[in-house]
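Trainee: Sequence and predicted model, in that order:
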Amino acid sequence: MASDKPISRFPIPRVDELPEDLREMVLNVQEKTGFIPNVFLALAHRPDECRAFFAMHDALMLREGNLTKAEKEMIVVTVSGGNECHYCVVAHGAILRIVAKNALLADQLAINYRKQIRHAV
């Protein structure tokens, strides 16, 4: 059931109101994941900060290295769980389902990362 309750005290721009570069970034996320995380629209209230967030995200998550995208998302889900950020656990858990192609692993990690880490080591 959809809610009319706002996600923020700040005005949340619609996608068609975003500067062109931010609109492209947000739509790219939607294309890859099937949804636009609310936090991106909330960040877009401050375009410069939103651009900085995407630059940091891309540097950490998209750069080639020793970790796969799935492993990076597992770390993000685990850190989000440790921080008790349920929004981030759900959002990154959804992304982990996609990149790991393992819904069970993603859900188990999102529900109880401590138990999953013990079994993975």
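Mentor: Looks like it came in fine. Residues are numbered from 1 along each chain as shown.
Trainee: Only C-alpha atoms from now on, for both contacts and neighbour counts.
Mentor: Noted.
Trainee: Mind listing what's buried along the helix or strand hosting residue 50?
Mentor: Using DSSP states H and E, the element containing residue 50 is helix 47-61. Judged by neighbour count using 16 or more other Cα atoms under 10 Å, the buried positions of helix 47-61 are 47, 50, 51, 61.
Trainee: next up, a second structure to put side by side with the first:
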Amino acid sequence: MSRLTTPTADEVPAAAQATLDGVRAQFGFVPNMFATLAANPAVLDIVMTLQGKIGRVLDAKTRHTVALAVSQANGCDYCQAMHAYVSSELGGMAHDDIELARAGSSTDPRRAAVARFAQRVVETRGQVSDADLAAVRGAGYTDAQIQAIVTVAVVFLLTNFLNNVNRTDVDIPAAGAANTAA
């Protein structure tokens, strides 16, 4: 059960309503994480702004890979469900790739290096080793791209922390659920 107050539809501050309307348009519903964040429109705006900005720094499958790897390493059940759903339904990732990303790997060698590196960033609280940097560089990532990987990881850590503190009730359909209707 969630531990922070989620405003009802009638209680959502006016400053958060347009954002929630956009989320509803994207997902077809307002996921619990966003509904809860609406209690503080400034926090909701920060999360949405950061999520919008990271869309510019890495390709979508790499961002999804980081999100899955970080959420698994951080033990965030809500974010694991959300990112599995988004990766599958909006990002076109196969179930096997989603599971590999959670495990710090991928069928794509470059994304496997990113997944491992993102998990090392979480596990070491950013105190990665020279070998960790060498591995991601060896996969062809530049220092500028490594900065982007760390930035994306930290944005997902923020939502992991918010959802872990709240113990947000998982309301995300299982990945693939939208495609199972006959």
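Mentor: Here it is on my side, so go on. What you see is a predicted model; the values in this text were computed from it and never measured.
Trainee: Not counting sequence-adjacent ones, nearest residue to the residue nearest the centre of the second structure?
Mentor: With distances taken as Cα atoms, centre = their mean, residue 67 lies nearest the centre of the second structure, 3.9 Å away. Nearest residue to residue 67 of the second structure, sequence neighbours excluded (Cα to Cα, 6 or more residues apart in numbering): residue 156, at 6.0 Å.
Trainee: and what of residue 24 of the second structure?
Mentor: Spatially, and ignoring its direct neighbours in sequence, residue 24 of the second structure is nearest to residue 30 (5.0 Å; Cα to Cα, 6+ apart).
Trainee: tell me the contacts of the one you found?
Mentor: Going by Cα atoms under 8 Å, 6 or more residues apart in numbering, residue 30 of the second structure touches 20, 23, 24.
Trainee: Drop anything exposed from those.
Mentor: 20, 23.
Trainee: which of the contacts of residue 30 of the second structure show up in the first structure as well?
Mentor: Checked against the first structure using both residues aligned by TM-score structural alignment, their matches' Cα atoms under 8 Å, the contacts of residue 30 of the second structure keep these contacts: 20, 23, 24.
Trainee: Among those, which lie within helices?
Mentor: Of those, the ones assigned to helices by DSSP state H are 20, 23, 24.
Trainee: quick one: which of the residues you listed is nearest to residue 149 of the second structure?
Mentor: The closest of these to residue 149 of the second structure turns out to be residue 23 (Cα to Cα; 24.6 Å).
Trainee: Translate the closest one into the numbering of the first structure.
Mentor: Alignment note: residue 23 of the second structure maps to residue 29 in the first structure; criterion TM-score structural alignment.
Trainee: Please verify my assumption that that match contacts residue 35.
Mentor: Yes: using Cα atoms under 8 Å, residue 29 of the first structure is in contact with residue 35, at 7.3 Å.
Trainee: Please identify the helix or strand for the residue lying closest to residue 36 of the second structure once chain neighbours are set aside.
Mentor: Once flanking residues are discounted, residue 36 of the second structure sits nearest to residue 6: 4.3 Å by Cα to Cα, 6+ apart. Counting by DSSP H and E, no helix or strand carries residue 6 of the second structure.
Trainee: these two touch, right, residue 6 of the second structure and residue 39?
Mentor: Yes: if you go by Cα under 8 Å, residue 6 of the second structure and residue 39 touch, sitting 6.5 Å apart.
Trainee: Over which residues of the first structure does the longest helix along the second structure lie when aligned?
Mentor: Ranked by number of residues, the top helix in the second structure under DSSP H is helix 143-166. On the basis of TM-score structural alignment, helix 143-166 of the second structure is assigned to no residues in the first structure.
Trainee: neighbouring contacts of that helix?
Mentor: Outside helix 143-166 of the second structure, the residues touching it (Cα under 8 Å, 6+ apart) are 2-4, 33, 47, 50-51, 54, 57-58, 63, 66-67, 70-71, 74, 76-79, 114, 118, 121-122, 136-137.
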